[in-house]
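Colleague: 3D, please:
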Amino acid sequence: MSDFDLYFNMGLRHVLDINAYDHVLFLIVLTVPYIFKDWKNVLLLVTLFTVGHTVSLILSVFGVITVNAGVVEFLIPITILITALYNIFKASRKSAKNSSINFIAITTLFFGIIHGLGFSNYFKIVVNKNSKDKLMPLLEFALGIETAQVIIVLVVLLLSYILQEFFRLSKRDWILVMSAFVAGVVVPMITGSEIW
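Modeller: All right, here's what the predicted structure looks like:
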């Protein structure tokens, strides 16, 4: 297996691993307010999340920052809960206007940094063992993450389309139900943390 395959597949598995579903939960709540025609905005958000994730890995691998894994593992479900609650609040308002993509983009970038820190200690060990060049593996890993995220986003958008077009579920109800579901999954993750 080539180095590219190794790190690209590691990025894919990082997102698509059933045991590491926090990444998928974040992508779900990030995507549910959008439909297929909003694909440019969704792609922008997903890419910004990958950029944030990659920046935190770069800073960690090159020794610029060190993180307390327990604190980061506590913060990750909080970012998911904040996004879910934001969706619920926006969808619940009768005069809900579309949010500024700039605000959501900045928040998504910041949340990507937090999520990347959660994987940084493990990734630092893998890169130090397997490579003299640290930047290329990081970029290959990021490409794997981006690919997996696009797959998840497409699944969410397709499910949204099917439910709204064929089963006449309103967009508002779709956002509320999915965001409430994700919030219900992450609250026990938060309250079960040692920090809580």
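
Colleague: alpha carbons only for contacts and neighbour counts from here, please
Modeller: Will do.

Colleague: Look at the most far-flung residue of the chain relative to its centre and give its secondary structure.
Modeller: Largest separation from the mean C-alpha position in the chain: residue 132, at 28.6 Å (CA atoms, centre = their mean). Three-state assignment for residue 132 (DSSP: H, G, I helix; E, B strand; the rest coil): coil.

Colleague: ok, residue 96 - how many residues close by?
Modeller: By other CA atoms under 10 Å, 11 other residues sit near residue 96.

Colleague: ignore the last one, residue 186
Modeller: When neighbours are counted by other CA under 10 Å, residue 186 registers 21.

Colleague: Next, the structure of the following sequence, for comparison with the previous one:
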Amino acid sequence: MLSQLALYLRLGFHHIADFAGYDHILFVTALAIPYTFRNWKRLAVLVTAFTAAHSITLVVATLRMVAVSPTMVEALIPATIIVTVAMSWRSSSPGQEYAPITLSRYLMASAFGLIHGLGFSTYLRALLGEEERITLPLLAFNVGLEFGQLLILAVVLLAGVVLVPRILSRRRWVLVQVGVTGGLALLLLGQRLFAAR
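Modeller: Model prediction:
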């Protein structure tokens, strides 16, 4: 039992932190764009709101209580990243230490978490196969995902600590994150729309 839990913890962690499936890394990075390390606690809660929401659709889709086209979900995921980058860009004002984390940000993270959960479910359903007892594997997988997301968040925020203001101004650091994250998300969206044709 413990070995099975450890296995699904690792699988959840590796799935979120996998560079081959970098869409999840991009989303967490997009959430973090307007914030500094000083704001890490509230930002961690924001990421956890995303986790709680994707846990809901991960469970219902894995249990086959809801069925959605995987092709549509795979296209929606980079779209959520692009919208998050745009919202982060809008809330990043020059000279502002960090943007407030408003109710709308929590609602946005939760709504997009529902979409990402549907994406995770395809992967998890393939892993579970015909296993009868899936409650503990689901829980362990979600905990692994959350650890992975918090690690990504820590890396992004610490990169800001190292680079700002020694190498880049706060504004330029935001621009770099918006450009890289938004550009990769647009590329991913184009690839997935082309593959769906």
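
Colleague: Work out the TM-score between the chains.
Modeller: Superposed pair, TM-score by TM-score structural alignment, normalised by the length of the first structure: 0.90. Supporting alignment: 194 aligned residues with a CA RMSD of 2.2 Å.

Colleague: picking up where we left off before, ok, the residue farthest from the centre of the first structure to residue 186 of the first structure distance?
Modeller: 38 Å (CA to CA, to the nearest Å).

Colleague: Can you report how many residues neighbour residue 32 of the first structure?
Modeller: Residues near residue 32 of the first structure, counting by other CA under 10 Å, number 24.

Colleague: what's the answer for the one 4 residues further on, then?
Modeller: Other residues lying near residue 36 of the first structure total 15 when counted by other CA under 10 Å.

Colleague: ditto for the one 10 residues further on
Modeller: Summarising burial for residue 46 of the first structure: neighbours were counted as other CA under 10 Å, giving 25.

Colleague: cool, and residue 72 of the first structure?
Modeller: Counted with other CA under 10 Å, residues neighbouring residue 72 of the first structure total 17.

Colleague: To which residue of the second structure is it aligned?
Modeller: Matched by TM-score structural alignment, residue 72 of the first structure corresponds to residue 73 in the second structure.

Colleague: isn't that match right next to residue 118, touching?
Modeller: Yes - applying CA atoms under 8 Å, one finds residue 73 of the second structure in contact with residue 118, separated by 6.8 Å.

Colleague: Okay, strands next: where are they in the second structure?
Modeller: Shown for the second structure, no strands are assigned by DSSP state E.

Colleague: can you tell me which helix in it is longest?
Modeller: Identified as the longest helix of the second structure according to DSSP state H is helix 135-163.

Colleague: Superpose on the first structure and give me the mean offset of that helix.
Modeller: Per the superposition on the first structure, helix 135-163 of the second structure and its aligned residues are separated by 0.7 Å on average (mean CA distance after the TM-score superposition for the first structure).

Colleague: Which elements pack onto that helix?
Modeller: Counting contacts by 3 or more CA pairs under 8 Å, 6 or more residues apart in numbering; DSSP states H and E, helix 135-163 of the second structure packs against helix 2-16, helix 23-32, helix 40-62.

Colleague: so of the ones you listed, which one's packed in deepest?
Modeller: helix 23-32 (a mean of 24; mean count of other CA atoms under 10 Å).

Colleague: chain center to that helix, what's the gap?
Modeller: With CA atoms, centre = their mean, to the nearest Å as the basis, helix 23-32 of the second structure stands 5 Å off its chain's centre.

Colleague: Now do that helix against helix 2-16, angle only.
Modeller: Per axes from the mean of the first three to the mean of the last three CA atoms, to 10 degrees, the angle that helix 23-32 of the second structure makes with helix 2-16 is 70 degrees.

Colleague: mean deviation of helix 23-32 of the second structure from the first structure?
Modeller: Averaged over the aligned pairs, helix 23-32 of the second structure sits 0.7 Å from the first structure after superposition, using mean CA distance after the TM-score superposition for the first structure.

Colleague: Report the separation between the residue nearest to residue 135 of the first structure when sequence neighbours are not counted and residue 164 of the first structure.
Modeller: Closest residue to residue 135 of the first structure apart from its sequence neighbours, by CA to CA, 6 or more residues apart in numbering: residue 58 at 7.6 Å. According to CA to CA, residue 58 of the first structure stands 40 Å off from residue 164 of the first structure.

Colleague: Residue 61 of the first structure now?
Modeller: Note on residue 61 of the first structure: its distance to residue 164 of the first structure, by CA to CA, is 44 Å.

Colleague: Residue 43 of the first structure too?
Modeller: 21 Å.

Colleague: quick one on the thing from earlier: OK, contacts around the match of residue 72 of the first structure?
Modeller: By CA atoms under 8 Å, 6 or more residues apart in numbering, the residues touching residue 73 of the second structure are 115-116, 118-119.

Colleague: now, which of those residues sits nearest residue 172 of the second structure?
Modeller: Nearest to residue 172 of the second structure among the contacts of residue 73 of the second structure is residue 116, at 29.2 Å by CA to CA.

Colleague: and the closest one, how many neighbours?
Modeller: Neighbour tally, residue 116 of the second structure, other CA under 10 Å: 27.

Colleague: what's residue 105 of the second structure in contact with, if anything?
Modeller: By CA under 8 Å, 6+ apart, the contact list for residue 105 of the second structure reads residue 46.
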